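> here is a sequence together with a model predicted from it:
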Amino acid sequence: MIKLRSMRFSRSSSKLGNGHKATPPIEKDCRSIGEIQWELRPGGMLVQKRKSNQSAGEGMITIIVSTMSQSQEISIEATSTFGELKMILSLVTSFEPREQRLLFKGKERDDDEYLHMVGVREKDKVLLLEDPAIKEKKLLGLRDQPINNPSRAISV
């Protein structure tokens, strides 16, 4: 088996034809900068990790969730999904996650979409609505249940 090496990557300073010596890498600067840290984004892209001024609450954002009658401030990690936000909102509101519809920038968002990928930032507003299909099923379900009214009871 023959191993071939590219001359492009194996040149030394003595093989440069123009008489100039190659500048050696400055290792002192590399050490002072530190080691580069990498992170894997939810989309699968490998990127250089950003440095943050916050140390304790890194990645936490506060968003304003509005319903028709009220609004609440929720603190959540920026890398969370809308499904995770629905789980938190189910603890705060009376709606279960399957009964919720979350709208951001005029579009309904799926449960598997990430907040930071869609563009949710600090103090952004998210609109919470009750799913009309679930609301209608609740109303129909209540209508079909028997009423405990003695005057309407049928005797046999």
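Right, received. Where do you want to start?
> C-alpha only now, for contacts and for neighbours.
Will do.
> which SS state does residue 61 fall under?
For residue 61, the assignment made with DSSP: H, G, I helix; E, B strand; the rest coil gives strand.
> give the contact list for the nearest residue to it once chain neighbours are set aside.
With sequence-adjacent residues excluded and distances taken as CA to CA, 6 or more residues apart in numbering, residue 61 is closest to residue 122, at 5.1 Å. Shown in contact with residue 122 (CA atoms under 8 Å, 6 or more residues apart in numbering): 61, 62, 63.
> if you set the cut-off to 10 Å instead, what comes out?
With contact taken as CA atoms under 10 Å, 6 or more residues apart in numbering, residue 122 is in contact with 60, 61, 62, 63, 64, 75, 78.
> quick check: longest helix of the chain.
Using DSSP state H, we find that the single longest helix of the chain is helix 132-144.
> all strands of the protein, in order?
Listed from the start of the chain, the chain has strands (DSSP state E) covering 38-40, 46-48, 60-66, 71-77, 100-104, 107-108, 125-130.
> show me what counts as buried in the first one.
Along strand 38-40, not one residue counts as buried under the neighbour rule (16 or more other CA atoms under 10 Å).
> now do that strand: everything it contacts.
With CA under 10 Å, 6+ apart, strand 38-40 has contacts from 45, 46, 47, 48, 49, 50.
> redo the residues you listed as JSON lines? Include neighbour count and distance to residue 29.
Compiled in JSON lines, the contacts of strand 38-40 are given as follows (neighbours: other CA atoms under 10 Å; distance: CA to CA, whole Å):
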{"residue": "45", "neighbour count": "9", "distance to residue 29": "28"}
{"residue": "46", "neighbour count": "11", "distance to residue 29": "24"}
{"residue": "47", "neighbour count": "11", "distance to residue 29": "22"}
{"residue": "48", "neighbour count": "12", "distance to residue 29": "18"}
{"residue": "49", "neighbour count": "12", "distance to residue 29": "19"}
{"residue": "50", "neighbour count": "10", "distance to residue 29": "20"}
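> can I get these in JSON lines with distance to residue 107?
Formatted as JSON lines, the contacts of strand 38-40 follow (distance: CA to CA, whole Å):
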{"residue": "45", "distance to residue 107": "25"}
{"residue": "46", "distance to residue 107": "28"}
{"residue": "47", "distance to residue 107": "28"}
{"residue": "48", "distance to residue 107": "30"}
{"residue": "49", "distance to residue 107": "30"}
{"residue": "50", "distance to residue 107": "29"}
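> ok, and here's another one to check against it:
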Amino acid sequence: MNTNKMFGMKNKDGGCSEGAGLEFRPGGMLVQKRSSDSNQNSASVPTIKVRVKYGSSYHEVNISSQASFGDLKKMLAGQTGLHHQDQKIFYKDKERDSKSFLDYVGVKKGSKLVLIEDEISKERRSIESRKNSRMEQASKDIAAIRSEVDTSAKQVARVEMDINGGKKVLETAILKLTEHLMNQLIKLDGISADGDVKLQRKMQVTRVQKYIETLDMLKIKNSMMGINRDNNKFPTRHQHPQVFTGEMPIYNQDKPDQRDLPGTNSRPVLVTTKWETF
């Protein structure tokens, strides 16, 4: 059967126009076509008043007959204080989906609906809220650590410049800087994160590890600097091995060897000669 003839819609020529102002809804119901034109005359869409029971209270809501149950939930959120995602609305003992339209299921002026709190949705949303809060705090913690690492990076660059330039740096300064970076690494390890925040943490861990490795190499190079300097020094006079530095006694050859005469108290005449070292 031609739907145009059934609804008696005719064009200027007296014929029937197809689908003029009508559309098919899910289930095959033919209803007035909805227009997305913002300039559509709102007076053509009736406003209805419905009663919604929530606990022991009743709430009256004025809403467009072509609104969705999701729209109704948002309006009830202000009156009940219940988040629209935590709401379940029943009409004729059946839960209605947020995307379903009021007029499609037969809601009209004076219709009664029941609202209850969705405990599962509420708990799920609460968990998601806590998770988002943790991620926000983790992001702030990582930002603070990143600032500390930026400062340490400048100090590492100065130490590297001094050592590569031949200037010896105090070992305690290198150890202190390494210890500070290790503490930042421990802080990063204690942060639990997901998604983009986890990626931020990984980037900072890589940075800190790189600076610690650089300091380890600089520490070795810095410690070898004093040894190389000592090895390059010219040996001093007192460092040369001495050929002979003692005194050589020379006895008078014109007299008998007094060392062999018994009872003599005279001591031999000694002549000393210092040998020059060449």
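Structure received. Since we're looking at a predicted model, the values are computed, not measured.
> ok so, going back, do you know how far the residue nearest to residue 61 of structure 1 is from residue 132 of structure 1?
Distance from residue 122 of structure 1 to residue 132 of structure 1, counting by CA to CA, to the nearest Å: 29 Å.
> sorry, back to before: translate the residue nearest to residue 61 of structure 1 into the numbering of structure 2.
Residue correspondence to structure 2 (TM-score structural alignment): residue 122 of structure 1 is matched to residue 109.
> how far away is the counterpart of residue 83 of structure 1 in structure 2 from residue 48 of structure 2?
Residue 83 of structure 1 maps onto residue 70 in structure 2, with residues paired by TM-score structural alignment. To residue 48 of structure 2, residue 70 of structure 2 is 16 Å away according to CA to CA.
> what about these two, which has more around it?
Neighbours were counted for residue 70 of structure 2 and for residue 48 using other CA atoms under 10 Å; residue 70 has more, 21 against 16.
> what residues are up against the more buried one?
76, 84-85, 87-89, 96-102.
> got it, and residue 142 of structure 1?
residue 136.
> if I look at it, how far off is residue 100 of structure 1?
Counting by CA to CA - residue 142 of structure 1 and residue 100 of structure 1 are separated by 20 Å.
> separation between residue 48 of structure 1 and residue 92 of structure 1?
Distance from residue 48 of structure 1 to residue 92 of structure 1, by CA to CA: 36 Å.
> residue 36 of structure 1 too?
Taking CA to CA, one finds residue 36 of structure 1 at 40 Å from residue 92 of structure 1.
> cool, and residue 57 of structure 1?
22 Å.
> same check on residue 46 of structure 1?
Distance from residue 46 of structure 1 to residue 92 of structure 1, by CA to CA: 35 Å.
> not counting its neighbours along the chain, what's nearest the equivalent of residue 49 of structure 2 over in structure 1?
When structure 1 is aligned by TM-score structural alignment, residue 49 of structure 2 is paired with residue 62. Setting aside the residues directly before and after it, residue 62 of structure 1 is nearest to residue 75 in space (CA to CA, 6+ apart), at 4.3 Å.
> please apply the same query to residue 155 of structure 2.
Among residues not flanking residue 155 of structure 2 along the chain, residue 177 sits closest, at 7.9 Å (CA to CA, 6+ apart).
> one more: residue 108 of structure 1?
Using CA to CA, 6+ apart, the nearest residue to residue 108 of structure 1 is residue 102, at 5.7 Å.
> hmm, residue 85 and the match of residue 49 of structure 2 touching each other?
No. Assessed by CA atoms under 10 Å, residue 62 of structure 1 is found out of contact with residue 85, at 11.6 Å.
> joint contacts of the two?
74, 75, 76, 77.
> check contacts around the third one.
It refers to residue 76 of structure 1. 59, 60, 61, 62, 63, 84, 85, 88, 115.
> buried subset of those residues as a PyMOL selection?
Buried subset of the contacts of residue 76 of structure 1, written as a PyMOL selection, criterion 16+ other CA under 10 Å:
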select buried, resi 60+61+62+63+84+85+88+115
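> of the contacts of residue 76 of structure 1, closest to residue 8 of structure 1?
residue 59 (42.1 Å; CA to CA).
> contacting residues for that closest one?
52, 76, 77, 78, 79, 80, 116.
> switch the cut-off to 6 Å
77, 78 (CA atoms under 6 Å, 6 or more residues apart in numbering).
> with the one 5 residues further on instead?
Under the criterion of CA under 6 Å, 6+ apart, the contact list for residue 64 of structure 1 reads 72, 73, 125.
> quick check: nearest residue in space to residue 110 of structure 2, chain neighbours excluded?
Nearest to residue 110 of structure 2 is residue 50, by CA to CA, 6+ apart, at 5.0 Å.
> over to residue 117 of structure 2?
residue 87 (5.0 Å).
> what about the helices in structure 2?
3-7, 69-80, 102-105, 119-164, 171-189, 195-231.
> those helices: which one's closest to residue 55 of structure 2?
Across the helices of structure 2, closest to residue 55 of structure 2 is helix 69-80 (CA to CA), at 10.1 Å.
> got the angle between that closest one and strand 47-54?
Interaxial angle, helix 69-80 of structure 2 versus strand 47-54 (axes from the mean of the first three to the mean of the last three CA atoms, to 10 degrees): 60 degrees.
> helix 69-80 of structure 2: average distance to aligned residues in structure 1?
Following the fit onto structure 1, the mean deviation recorded for helix 69-80 of structure 2 is 1.1 Å by mean CA distance after the TM-score superposition for structure 1.
> what's the local residue count around the spatially closest residue to residue 163 of structure 2 that is not a sequence neighbour?
Excluding the flanking residues, the one nearest residue 163 of structure 2 by CA to CA, 6+ apart is residue 222, at 6.3 Å. For residue 222 of structure 2, the count of nearby residues is 23 (other CA under 10 Å).
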